[in-house]
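Engineer: model the following, please.
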Amino acid sequence: MNKSMQFSYLEHVDHELLPTIEILWEISRVFHADSDTYVSAFYQELNALREHPSLQQENEVERLQALCRLFYVHLGFSKAPEPLLSAKRVLVDRAIRLRTGEPLTLAFLLQEAASYHGLVLELIDFPDYPLLRLDYAQSSYFVDPSSGELLHGSQVQERFEDATEDEEQFSWEVLEAAEQKLILVRYLSELKHAFISDRRFADALTTVHMLLTVLPDDPYEIRDRGYILEELDCNHVAVDDYQYFVEQCPDDPSAQLLRLQLENWTQPQTILH
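Structural biologist: Okay, here's the model as predicted:
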């Protein structure tokens, strides 16, 4: 099957034709047949909150604070407890089921919960993990999706400096809304690494094909595909991917190691009798 046809919902992310959350639901469906059960349950829970007194306030900042309390306390969402990435904490349907997720996944779910209750939260591509931004009454308010804590401008700047270890200059431009393509690449990359960490290499391969739908011919994704194919004992196919990467990125530190590996693979094997 043609991979781009299979992931047609990823083909037009440059034009943002589909809501990001719809694309995330589609991605989850690829990996779990019961995905819709949890997505449906999530919307039922959001609907049940509609009449909650704390969500009836006019002031959007107070409404956002109330929503965060409901999301992290009443609905019980929390940051993933494990130090290592796992796909069950990245995929949105599993995060709904288990009530824990990586900060980026929680950001998507909280953003959707806010949208459902008339609040527009922009997703900010931030070092370490993304933040959410609410613009209200000529001010901006930022939400840490790992906890629901509301941050002010100075706290956001401090967090940026800590995350980049003062190696990057902070500017207010870093707090602009992220483009859909950028944030989906970040999500799919996180998912790919999670599947590799879980040693679910067939699923990692599917995720690389999703990334290559968004980033056609990207040498780094093709290198990663080679690595995953090697883990799946498909060295004869991995050779082409490694060769492509070495040709496209000859100065990359990993290219030298791959050159040696390719030389070893192509040398005739001595057969011992």
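Engineer: all contacts plus neighbour counts: C-alpha atoms, from now on.
Structural biologist: Noted.
Engineer: distance of G226 from T100?
Structural biologist: 31 Å (Cα to Cα, to the nearest Å).
Engineer: swap that for G148, sorry
Structural biologist: With the distance defined as Cα to Cα, G148 ends up 13 Å from T100.
Engineer: just give me the residue closest to the centre of the protein.
Structural biologist: Centrality entry for the chain: nearest residue to the mean C-alpha point is Y187, 1.6 Å, by Cα atoms, centre = their mean.
Engineer: so K88 touches A95, yeah?
Structural biologist: Yes: look at K88 against A95 with Cα atoms under 8 Å: they come within range, at 6.6 Å.
Engineer: next, show the common contact partners of these two.
Structural biologist: The overlap between the contact sets of K88 and A95 (Cα atoms under 8 Å, 6 or more residues apart in numbering) consists of G101.
Engineer: give the next helix or strand downstream of the top helix by length along the chain.
Structural biologist: Of all the elements of type helix in the chain, the one with the most residues (DSSP state H) is helix 180-197. Moving toward the C-terminus from helix 180-197, the first helix or strand encountered (DSSP states H and E) is helix 201-214.
Engineer: to check against the first, give me the structure of this:
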Amino acid sequence: MPTQQLDYFASLVSEDEHFPLTEAAIAVAQHSYPDLIVQHVFDELDLLADKVKHRVTHEMAGIQKLQILKNFFYKELGFGPNRNDYYDPNNSYLHSVIETRRGIPISLALIFMELGQQIGLNIKGVSFPNHFMMRLSLPQGEVIMDPLTGTSLSKQELQEMLDPYLDAQGYRGEYQLPLSAFLRSSSSREILSRFLRNLKAIYTQQERWERLLGIQQRLVILLPDAIEEVRDRGLALAQLDYIRPAIEDMQRYIDSSTEASDIDEIKAQIAQLEQQHRLH
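Structural biologist: Down below sits the predicted model:
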């Protein structure tokens, strides 16, 4: 793993106040595409932004600007979901999404939000359960949009999307959380962690351990207080037979999480790795 790439990523996500979300999301792909030049991807985004900038004026109402951007993004450029291969990791890598015009909700949202920013629309990301959303405050009220199509969703439609999640989590009856609790704007760090965890799920499912390790290393950097990400990096390292660093990560998890439900399981993993190490 080139430490230069990780150092660059770490510098991008070091503080919350000036968090370059688009740049950090583009940079995630450098593990899979080591020759990727982030500035080139920005240049492509700027070309798209320039086209839409020529169609708006400062005097235009936000709702008009939004309509122009949606028409440009979804109809003219043809951005949308990759229905043929939804779990292709390239659906998350922004340079690939710009090239193919195919992505998943969060990657499409990141590009749409960046273009919106460049024409004065402060579109926010919303970590809605099972489906990332976009949110824009306008004088007419709050607009919640589906990044796959740009469609504005009503409260009733959002509630219908939320209900299966509430059922699965047991958040019904007196414990039911209101819809508004799931529609708050997410911070850049929250958005990037969801972005990375999507890739983590895909690479785990595909058992592509080298790729998973690259994502795990970034999650540990992004979320320094999330000790379970250190544990999961250790598990990825173990799959690749990096035994000593794997044991160190798992031990760090045990030392920090004495009450965790999987402590015995991780201790057993460590014992097994130590046995392997001795045999080597």
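Engineer: quick revisit: just give me the match in the second structure for the residue nearest to the centre of the first structure.
Structural biologist: With TM-score structural alignment as the matching criterion, the partner of Y187 of the first structure in the second structure is F195.
Engineer: show me the contacts for that match.
Structural biologist: 25, 92, 106-107.
Engineer: now the residue nearest to D135 of the first structure when sequence neighbours are not counted, what's its secondary structure?
Structural biologist: Distances taken as Cα to Cα, 6 or more residues apart in numbering place Y141 nearest to D135 of the first structure, at 6.4 Å, with adjacent residues excluded. Assigned state for Y141 of the first structure: strand (three-state reduction, DSSP: H, G, I helix; E, B strand; the rest coil).
Engineer: now for K155 of the second structure: what does it line up with in the first structure?
Structural biologist: When the first structure is aligned by TM-score structural alignment, K155 of the second structure is paired with G153.
Engineer: can you check L48 of the second structure too?
Structural biologist: With TM-score structural alignment as the matching criterion, the partner of L48 of the second structure in the first structure is E45.
Engineer: its match - how many residues pack around it?
Structural biologist: Applying other Cα atoms under 10 Å, we find 13 residues neighbouring E45 of the first structure.
Engineer: looking at this, it is in a helix?
Structural biologist: Yes: checked against three-state DSSP, E45 of the first structure lies within a helix.
Engineer: any idea how far P103 of the first structure is from it?
Structural biologist: On the measure of Cα to Cα, E45 of the first structure and P103 of the first structure end up 20 Å apart.
Engineer: same question for F195 of the first structure.
Structural biologist: When distances are taken as Cα to Cα, F195 of the first structure and P103 of the first structure turn out to be 17 Å apart.
Engineer: what of S4 of the first structure?
Structural biologist: Distance of S4 of the first structure to P103 of the first structure, computed by Cα to Cα: 28 Å.
Engineer: more neighbours, those two?
Structural biologist: With other Cα under 10 Å as the criterion, S4 of the first structure and P103 differ in neighbour count, and P103 comes out ahead with 22 against 16.
Engineer: and D16 of the second structure, what does it touch?
Structural biologist: 188-189 are the contacts of D16 of the second structure under Cα under 8 Å, 6+ apart.
Engineer: wait, is it part of a helix?
Structural biologist: No: with three-state DSSP as the criterion, D16 of the second structure is assigned coil and is not in a helix.
Engineer: check contacts around M113 of the second structure.
Structural biologist: M113 of the second structure sits next to 122-125 when contact means Cα under 8 Å, 6+ apart.
Engineer: thanks a lot, catch you later.
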